[in-house]
Each structure stands twice: as structure tokens, then as C-alpha cells.
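here is a sequence with its predicted model. Questions after.
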Amino acid sequence: GAAGRIQIMMIIGLALIESLVLFALVIVFAKV
């Protein structure tokens, strides 16, 4: 259903945001 699809999209979105944050932290630590 639509609710399940929205939930999956939210989970994927959170995973992408989390990976981007981790990537940014790695870059910051690499520069320091």
C-alpha cells in the first residue's frame, strides 16, 4: 500500500542522510 511505500522511502532517505553525514565526518577528520 501507499503507507508501506512511504515508510520504505523514509527509511531509504534516513539511510542516505546518515551515510552523507558519516562521509562528511570522514572528510573533516581526514583534513585535520
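Okay, I see it.

contacts and neighbour counts: CA atoms only from here.
Will do.

hey, where'd the helices end up in the chain?
2-31 (DSSP state H).

what about versus this one:
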Amino acid sequence: MFSKAKMGFYSNVLKLDELLEWMNKDLAGG
């Protein structure tokens, strides 16, 4: 089972990954 800490960690990683992807698109597009 996932602990709440692990769930929070993966949630933050996914959010950071989305942010990086958005930034890359922004840089490539602009």
C-alpha cells in the first residue's frame, strides 16, 4: 500500500512534470 507521504511525493512529481512540460511548450512556441 502507498503511504500518504509517497502519494504526496508522486503527486508533486507529476505536477512538477506537468509544469516542466508546459514551460518547454511555452519556450518552444514563443
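Everything's here; your move. Computed from a predicted structure; not experimentally measured.

what does residue 9 of structure 1 align to in structure 2?
Counting by TM-score structural alignment, residue 9 of structure 1 lines up with residue 7 in structure 2.

typo on my end, it should be residue 19 of structure 1
In structure 2, residue 19 of structure 1 lands on residue 17 (TM-score structural alignment).

from residue 2 of structure 2, how far out is its match?
Computed as Cα to Cα, to the nearest Å, the residue 17 of structure 2 to residue 2 of structure 2 distance reads 20 Å.

who has more neighbours out of these two?
residue 17 (12 against 7; other Cα atoms under 10 Å).

how close does the more buried one get to residue 28 of structure 2?
Residue 17 of structure 2 is 16 Å from residue 28 of structure 2, by Cα to Cα.

number of nearby residues for residue 13 of structure 2?
Residue 13 of structure 2 has 12 nearby residues by other Cα under 10 Å.
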